[in-house]
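In: Following is a predicted model, sequence given first.
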Amino acid sequence: MNIEKLMQSLEAKHPGENEYLQAVREVLSTIEDVYNQHPEFENAKIAERLVEPDRIFTFKIPWVDDRGEVQVNLGYRIQFNNAIGPYKGGLRFHPSVNLSILKFLGFEQIFKNALTTLPMGGAKGGSDFNPKGKSDAEVMRFCQAFMLELWQHIGPDTDVPAGDIGVGGREIGYLYGMYRKLARENTGVLTGKNLEFGGSLIRPEATGFGGLYFVKQMLETAGQDIKGKTIAISGFGNVAWGAATKATELGAKVVSISGPDGYIYDENGISGEKIDYMLYLRATCNDIVSPYAEKFGAQFVPDRRPWELKVDIALPCATQNELNEEDAKALINNGVICVGEVSNMGCTPEAIELFLQHKIMYGPGKAVNAGGVATSGLEMSQNAMHLTWTAEEVDAKLHQIMSEIHAQCVKNGREADGYINYMKGANVAGFLKVAKAMLAQGVI
């Protein structure tokens, strides 16, 4: 495989799709050695086939707001690869949504889903619609219009969307209701549903919970304990909520959350009612965290990110490329020992390179944040069997899945000096499973 030649071809075909090209380069650079050990991969052009989605649906979404005015948004569904199972990946409703971001997320989803050991392919979708500030009726009308375009392309054994940024239980409910009406069937075609109609317990917390299970194992493998460690978290939505909750349960102290307006530093730790207040802020305060400081007497630092804090562990929980090279330098200078991406591709390539150079424990998003899609997969299983597992059962299965992902990363990422390159380990393990499935099924 000639990485530069392949990347030049992609850049020519998809100019300006920076997030997508970044994600592809990261994976290809870490699997190159393994790929070249398998001439059958090159003969079947596995890399060239893997980096392009199977298909992309793009559609307009006209809907009527509460003032009676017609609004028009763009919708997307990218079905990337289904070699090991039905397409699976979230829907994101946010003004920043574009083809590049969704292609990067869909590409990452292929390997993340493969790592879970569950039979799920990779996909992603969404719209530039912003649910913030919209009434329930407006969100409902938009979701119904979105599903009217999408429903014929999805199904429980075809493509199973889920939630992501801007798509929570409310949106999933409206989307599922419209799908049920159009398809005239009750099936597990969406995950993240309410418990009353097929949802799974602990799904909202699962990404954060799984991330902490993975980080705990990283530390234990290095002979360290998570108890007593200080943690900086970014974001303050469901992912950050789950991460803060589980970190506190495991005996660590979370000292930060963040939003577009800046970050909160709470040296006393964010736990108990403070964690609950995070969700209240997200629901009522239009993405700002500053009211936390007034309520709990903490420090609010405007227009900055929490990576300048002196902490043991840094957990990006917000969005892609939120931790850059300067942030990485600050964390390393302050003695950070572990960085785990609980968001998708939370660190820039330059930041990752610094962590690897300094032998910092670094966990990539496709491994660390796989708990969310793993629990979505468990929801699919419950739907298929027409039953509901207890929270304890789901949590136990999630814990086991994260342990298996960690083991795969260690197996494929341990270097000669003993350092574990989790990024390489995750990419190689996920790639080999998908590549072998593609090879076995022929050129299609």
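Out: Thanks, I have it. Residues are numbered from 1 along each chain as shown.
In: Only C-alpha atoms from now on, for both contacts and neighbour counts.
Out: Noted.
In: Longest strand in the protein, please.
Out: Across the chain, the longest stretch assigned as strand under DSSP state E is strand 70-81.
In: helices or strands up against that one?
Out: Where contact means 3 or more Cα pairs under 8 Å, 6 or more residues apart in numbering; DSSP states H and E, strand 70-81 is packed against strand 55-64, strand 87-93, helix 99-115, strand 122-127.
In: Please compare the first structure with the one that follows:
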Amino acid sequence: MSFESNFNAFDEWISQRHPDQQEYLQATREIAGDIIDVYNANEEYQQFDVLRRLTVPERIIHFSVCWLNDAGKVEFNQGWRVQHSGLIGPYKGGLRFHPTVNESILKFLAFEQSFKNALTGLPMGGAKGGSDFNPKGRSQHEIMRFCQTFMTELQHHIGPNTDVPAGDINVGAREIGYMYGQYRNIHNRFSGTLTGKGLSFGGSHVRTEATGFGLIYMLQAVLEHHQQAIEGLRIGISGAGNVALHAALRAAQLGATVVSLSNSRGCIVNNNGFSEADIQWAIAHKANEDNILTALQEHAGGDWHDGKTPWDAPMDIALPCATQNELDEDAAQTLVHNDVAFILEGANMPCTDAARKVFEQHHIPFVPGKAANAGGVAISGMEMAQNASFQRDSYSQIDKTLQQIMRDIHQKMVEEGTHNGRTNYAKGANIAGFKRLADAMVAQGI
């Protein structure tokens, strides 16, 4: 059977099942297209129907969250936990609180998380969850009450050997703390049920920095593979959250020139680059500013572009770190025109299919989020191990381990994705993750 007929049959099958879940369809099609030859060459994979089975979540939990606001009125939100794959370990993945959260987004994130976690080499399955609750403008007491009510339902479905959630968009150490406190009160048990906790009650060093730092460590590995160094290179970053700011910080510390950051209101471009001190200032003051980027402009200079993205600025390396499908075909063409040399995804699937095709057509190395932003979940896995052993490693030990994990992921992509002297990082990541999950599925039967 030809590649085309296999892929088309799969695409027709999954499109008919989930016609309205575009993010989920985008993620599954992308992986299926890269691994179909591997699937067809393995009789056991076909016998156990691993391709279709790996695209279907093992469990989707959907629940209501009714809570009291400060005015004493009942508010209602929806909550989800998508437990996609537990083949290689407890379900693991973040919780997101944002009004755009829906089942399609969480299914795509949980699917990607399963492959990301497989790439780390750690024993972690894949999951994602959250709520359409919007914490913006809410009081601290309202956020606490919501987190406690959310956990009152979620606690039925998680545990240190079952499912270990972490933070994601709008879920930081504060929210994790509120949820963990509720879990502990209900179960009368101190355990590693959540990661991303504060250092005072079982958290890990480097967790806050891990995704952004890991992105830069992956960039270093890619550059070394192409006989280049990071010093002096111009790096454009989108986003102004945890990942973007810590990626900018580590890049500046290593001698790169960070020329941009962005948020939903626009972008800031500084052709001279933001210094390490500038970025440290933004990290320190972010919580107290209505728009940290306009505040950063006043503090450090640069040009603010209202309603714009940073991809028009000349840069050697593009690191999209904001949200899914933020970098489209037009932006990709602009980057190519401006001679961008490398693209690494700091967010989950921030490049559209059309953008990815542009990069591939021009042979520009492109590292997908499932590999490039795996540093966060890698440190979450280490936090699980530290909680289980009632120990804590030092900051420097964990940072060194993070660097090694990112280099190991890079090596897997090179091994699986190199053909005729050129490495297709996206294909290498998808094949490496697929093989680990597929082999575990075959070994465990049906």
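Out: Nice, I can see it. Quick caveat, the model's predicted, so the values are computed rather than measured.
In: Need the counterpart of residue 411 of structure 1 in structure 2.
Out: Using TM-score structural alignment as the criterion, residue 411 of structure 1 maps onto residue 415 of structure 2.
In: so what's its match up against?
Out: residue 428 (Cα atoms under 8 Å, 6 or more residues apart in numbering).
In: Surely it is in a helix?
Out: Yes. Residue 415 of structure 2 forms part of a helix when assessed by DSSP: H, G, I helix; E, B strand; the rest coil.
In: residue boundaries of the strands in structure 2?
Out: Going by DSSP E, structure 2 shows strands at 59-68, 74-85, 91-97, 126-131, 163-167, 234-238, 257-263, 266-274, 303-306, 317-320, 342-344, 366-367, 418-419, 422-423.
In: Report the central residue of structure 1.
Out: residue 344 (4.4 Å; Cα atoms, centre = their mean).
In: So what does that one match up with in structure 2?
Out: So, by TM-score structural alignment, residue 344 of structure 1 is matched to residue 348.
In: neighbours around the residue lying closest to that match once chain neighbours are set aside, how many?
Out: Excluding the flanking residues, the one nearest residue 348 of structure 2 by Cα to Cα, 6 or more residues apart in numbering is residue 369, at 5.2 Å. Neighbour count for residue 369 of structure 2, taken as other Cα atoms under 10 Å: 24.
In: Residue 369 of structure 2 contacts residue 343, correct?
Out: No. With contact defined as Cα atoms under 8 Å, residue 369 of structure 2 does not count as touching residue 343 (10.3 Å).
In: thinking again about what came up before, which residues touch the residue nearest to the centre of structure 1?
Out: 105, 319-320, 365-366, 369.
In: burial measure for residue 96 of structure 2, as a count.
Out: Counted with other Cα under 10 Å, residue 96 of structure 2 comes out at 25.
In: Excluding chain neighbours, what is closest to the corresponding residue of structure 1 for it?
Out: Matched by TM-score structural alignment, residue 96 of structure 2 corresponds to residue 92 in structure 1. Leaving aside its chain neighbours, residue 92 of structure 1 sits nearest to residue 126 (4.4 Å; criterion: Cα to Cα, 6+ apart).
In: Trace that neighbour over to structure 2, please.
Out: That one, residue 126 of structure 1, aligns with residue 130 by TM-score structural alignment.
In: That match touches residue 93, doesn't it?
Out: No. In this structure residue 130 of structure 2 lies outside contact range of residue 93 using Cα under 8 Å: 10.3 Å.
In: and those two? which has more neighbours close in?
Out: The neighbour comparison of residue 130 of structure 2 against residue 93 (other Cα under 10 Å) goes to residue 93, with 33 against 28.
In: sorry, back to before: JSON lines please, covering the helices and strands packed on strand 70-81 of structure 1 and showing distance to residue 260 of structure 1.
Out: Listed next are these as JSON lines, based on distance: least, Cα to Cα, whole Å:
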{"stretch": "strand 55-64", "distance to residue 260 of structure 1": "28"}
{"stretch": "strand 87-93", "distance to residue 260 of structure 1": "17"}
{"stretch": "helix 99-115", "distance to residue 260 of structure 1": "19"}
{"stretch": "strand 122-127", "distance to residue 260 of structure 1": "20"}
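In: Tell me which of the ones you listed sits most buried.
Out: strand 122-127 (a mean of 30; mean count of other Cα atoms under 10 Å).
In: tell me the angle of that strand relative to helix 99-115?
Out: Strand 122-127 of structure 1 runs at 150 degrees relative to helix 99-115, counting by axes from the mean of the first three to the mean of the last three Cα atoms, to 10 degrees.
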